[in-house]
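Engineer: sequence-free structure coming up:
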């Protein structure tokens, strides 16, 4: 019988072991939000939070209840822009990255 691991275990382990990968996921989540794919972006953010600082620490950083943050980052969550900004700021600080947006002209 072949040994297998869940997708979540694999991603969480990689996030914990590879800061560049974690930073790339944060960048991808921001890009997805800006490009109109919030469902996937929330799932990526949730995985990042779970594998790094955790929801209790995120709650302290953002001054939001942990349960509310869980709901916001669920696949059907609906965080407002202030909450998203706070989450991205906390994650950026934790991962030691600064998020900048660069507009590319449409052709």
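Structural biologist: Nice, I can see it. Worth saying up front: this structure is predicted, and the values here are computed from it rather than measured. Numbers count the residues shown, from 1 in each chain.

Engineer: From now on I want contacts and neighbour counts done on CA atoms only, so please keep to that.
Structural biologist: Fine.

Engineer: Flag every buried residue along the helix or strand in which residue 83 is found.
Structural biologist: Here residue 83 sits within helix 81-95, counting by DSSP states H and E. By 16 or more other CA atoms under 10 Å, the buried positions in helix 81-95 come out as 83-84, 86-92, 95.

Engineer: for stretch 21-38, same thing?
Structural biologist: Buried, per 16+ other CA under 10 Å, within stretch 21-38: 22-23, 25-30, 32, 38.

Engineer: Give me the residues contacting that stretch.
Structural biologist: Stretch 21-38 is contacted from outside by 14-16, 40-42, 44-45, 48, 88, 91-92, 95, 97, 99, using CA atoms under 8 Å, 6 or more residues apart in numbering.

Engineer: Next one for the comparison:
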């Protein structure tokens, strides 16, 4: 019985690690201003995570691949974008796995 419990525990840990994969999606800027910061957080979080384009920006008319490597098993995130013209955008409860991309536009 102890051997079986150990095997089940190993299987459970392996399964949970497999579910905690990085989330990759395409960030597209069709707005008139460059995106200077892009933050995400799980919808259950009370604070924004680090800037995913730290040290860079996403100019108007361009797109980049973004990776969320937070170890979470969720696909549902809130997003915060900051633009070169001082504008900000917040969007909530987005299923980034289903969407595959996120587009900014005016």
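Structural biologist: Nice, I can see it. Being a predicted model, the structure only gives us computed values, none of them experimental.

Engineer: What would you report as the TM-score here?
Structural biologist: The TM-score (TM-score structural alignment, normalised by the length of structure 2) is 0.24; 57 aligned residues with a CA RMSD of 5.5 Å.

Engineer: if we can go back for a sec, among the contacts of stretch 21-38 of structure 1, which lie within helices?
Structural biologist: When DSSP state H is applied, those are split such that 14-16, 40-42, 44-45, 48, 88, 91-92, 95 fall in helices.

Engineer: which of the residues you listed lies closest to residue 59 of structure 1?
Structural biologist: When those are ranked by distance to residue 59 of structure 1 (CA to CA), residue 91 comes first, at 11.6 Å.

Engineer: residues in contact with that closest one?
Structural biologist: Residue 91 of structure 1 neighbours (CA under 8 Å, 6+ apart): 26, 49.

Engineer: list the helices and strands the helix or strand residue 8 of structure 1 falls within packs on?
Structural biologist: Element membership for residue 8 of structure 1, per DSSP H and E: helix 7-17. The contact analysis (3 or more CA pairs under 8 Å, 6 or more residues apart in numbering; DSSP states H and E) places helix 7-17 of structure 1 against helix 19-34, helix 38-51.

Engineer: Run the angle between the shortest one and helix 7-17 for me.
Structural biologist: With axes from the mean of the first three to the mean of the last three CA atoms, to 10 degrees defining the directions, helix 38-51 of structure 1 sits at 60 degrees from helix 7-17.
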